[in-house]
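Participant: coordinates for the following, if possible.
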Amino acid sequence: MTAVDETMTAINDAVTLGRQGDTATARKQLTALWDTIGAGGDPLHRVSLAHFLADLQVHAADALTWDIRALDAADALTDERAQAHHAGLSVQGFYPSLHLNLADNYRRLGAFDTARRHLDHARDRLDALDEDGYGLGVRAGIANVEAALAERSTEQLPTHPAAS
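Facilitator: Prediction:
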């Protein structure tokens, strides 16, 4: 039997609050957890927390900060560590979503060329995703950001988690 990862449980609890509409409390809880974990903590904890905390930011510059932290943590994460938490996880499966989020942040900040590069990185790594709800969601996100880039829009997309 695998031991319960208290930090991942706390991250998931905060994410649930955010998805239920209590984004302020979720941000506060995740920020407090980050203060505990730190920039040198467990990469799985850092990538998960930063990825979700980025989604709770209203301003693209704040989301960008957290998404860069998530990408940095993914670069330090191993499949062995990810699979110790959940057998089906692969580090490569994190990258399409991470690059998609970076592309959206840069787009919202008007850095269209940088956004396009990250969107290309996301698209190049789609083979790591299954055709399940998660994979289809990332693919739809790429299409949404692609369309917004084509319009040179800097508006927050209605599908962005902080827009709800």
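
Participant: going forward, measure contacts and count neighbours with C-alpha atoms only.
Facilitator: Noted.

Participant: residue contacts, the residue most central in space within the chain?
Facilitator: Of all residues in the chain, the one closest to the mean position by C-alpha atoms, centre = their mean is H51, 3.2 Å from it. Under the criterion of C-alpha atoms under 8 Å, 6 or more residues apart in numbering, the contact partners of H51 comprise 66-67, 70, 98.

Participant: ok, A82 next?
Facilitator: Taking C-alpha under 8 Å, 6+ apart, we find A82 in contact with 44, 89-91.

Participant: my read: I68 touches A103, true?
Facilitator: No: counting by C-alpha atoms under 8 Å, A103 is not a contact partner of I68; they are 11.1 Å apart.

Participant: more neighbours: these two, which one.
Facilitator: Neighbour comparison, I68 and A103: the larger count goes to A103, with 29 against 19 (by other C-alpha atoms under 10 Å).

Participant: could you find the closest non-adjacent residue to the more buried one?
Facilitator: A115 (4.0 Å; C-alpha to C-alpha, 6 or more residues apart in numbering).

Participant: that neighbour against N101, yeah?
Facilitator: No: taking contact to mean C-alpha under 8 Å, the distance of 9.4 Å between A115 and N101 leaves them out of contact.

Participant: show me where this structure has helices.
Facilitator: When assigned using DSSP state H, the helices of the chain occupy the ranges 6-19, 23-37, 43-55, 60-76, 79-85, 95-108, 112-124, 133-150.

Participant: now the other sequence, so there's something to compare against:
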Amino acid sequence: MTTEDKTMQHIEEAMRMQHAGDLDGARQRFTEIWEEISPDGDPFHRCVLAHYMADLQPDPRSELAWDLRALDAAASVTDDRAKQHDSSLAIRGFYPSLHLNLAADFHRLRDTAQARTHLAQAREHLDALDDDAYGHGIRSAIERLASRLAEEDPATPTGDGTA
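Facilitator: Got it, this is the predicted structure:
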């Protein structure tokens, strides 16, 4: 969907740079946009930008910081605001991916307890995902991470009701 929202247009341009492999250019562009909108900017803009900026971080602690910013901003986004960008969006549908990313961050940082907590929170919101390629991808990624966590410590619950 094409939007009249200039900030989202700039964020989408940076996302295209990222997907095309220009990671340094995308990181620089996201930084410029972040400086324009943060910290009092539109929470939808902050959530989307931080979510994509996290993936560009070479350091896991920096990635975690950006993923936490995305989750924090999501808490202030309303469905009405998300629908202004795309009529099919509901903010609840963001949470499986946001929590999955945090679970993966904490896993990389060897904080298994936090990884399991966020994995469980991702699962709590799975019903918000459509039965489409995106939804299947998130569900599969959650199960892959749950399997890795179970292999590392099979005696600790993974958040799905099993040990």
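
Participant: about what we covered before: got TSV for the contacts of H51 of structure 1, with neighbour count too?
Facilitator: Written out in TSV, the entries for those read as follows (neighbours: other C-alpha atoms under 10 Å):
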residue	neighbour count
W66	24
D67	26
A70	28
L98	22
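
Participant: please identify which of these is nearest to V145 of structure 1.
Facilitator: V145 of structure 1 has its nearest neighbour among those in L98, at 13.2 Å by C-alpha to C-alpha.

Participant: distance of that closest one from A74 of structure 1?
Facilitator: Note on L98 of structure 1: its distance to A74 of structure 1, by C-alpha to C-alpha, to the nearest Å, is 9 Å.

Participant: what's near enough to touch the residue nearest to A103 of structure 1?
Facilitator: For A115 of structure 1, the contacting residues are 102-107, by C-alpha under 8 Å, 6+ apart.

Participant: cool, V145 of structure 1 as well?
Facilitator: Under the criterion of C-alpha under 8 Å, 6+ apart, the contact partners of V145 of structure 1 comprise 100, 103-104, 119.

Participant: which one (most neighbours) among the residues you listed?
Facilitator: Going through the contacts of V145 of structure 1 with other C-alpha under 10 Å as the criterion, the one with the most neighbours is D104, at 33 neighbours.

Participant: from A111 of structure 1, how far off is the nearest residue to that residue once chain neighbours are set aside?
Facilitator: Taking C-alpha to C-alpha, 6+ apart as the measure, D104 of structure 1 lies nearest to V145, with 6.1 Å between them; neighbours along the chain are not counted. Taken as C-alpha to C-alpha, the spacing of V145 of structure 1 relative to A111 of structure 1 amounts to 13 Å.

Participant: contact partners for the residue nearest to R46 of structure 1 when sequence neighbours are not counted?
Facilitator: The shortest distance from R46 of structure 1 to any residue other than its chain neighbours is 5.8 Å, reached at A73 (C-alpha to C-alpha, 6+ apart). Applying C-alpha under 8 Å, 6+ apart, one finds that A73 of structure 1 lies in contact with 43-44, 46-47.

Participant: map A73 of structure 1 across to structure 2 for me.
Facilitator: Aligned counterpart of A73 of structure 1 in structure 2: A73 (TM-score structural alignment).

Participant: how close does N101 of structure 1 get to R139 of structure 1?
Facilitator: On the measure of C-alpha to C-alpha, N101 of structure 1 and R139 of structure 1 end up 12 Å apart.

Participant: ok, these two, which is more surrounded?
Facilitator: N101 (29 against 19).

Participant: the more buried one contacts D67, correct?
Facilitator: Yes: look at N101 of structure 1 against D67 with C-alpha under 8 Å: they come within range, at 6.9 Å.
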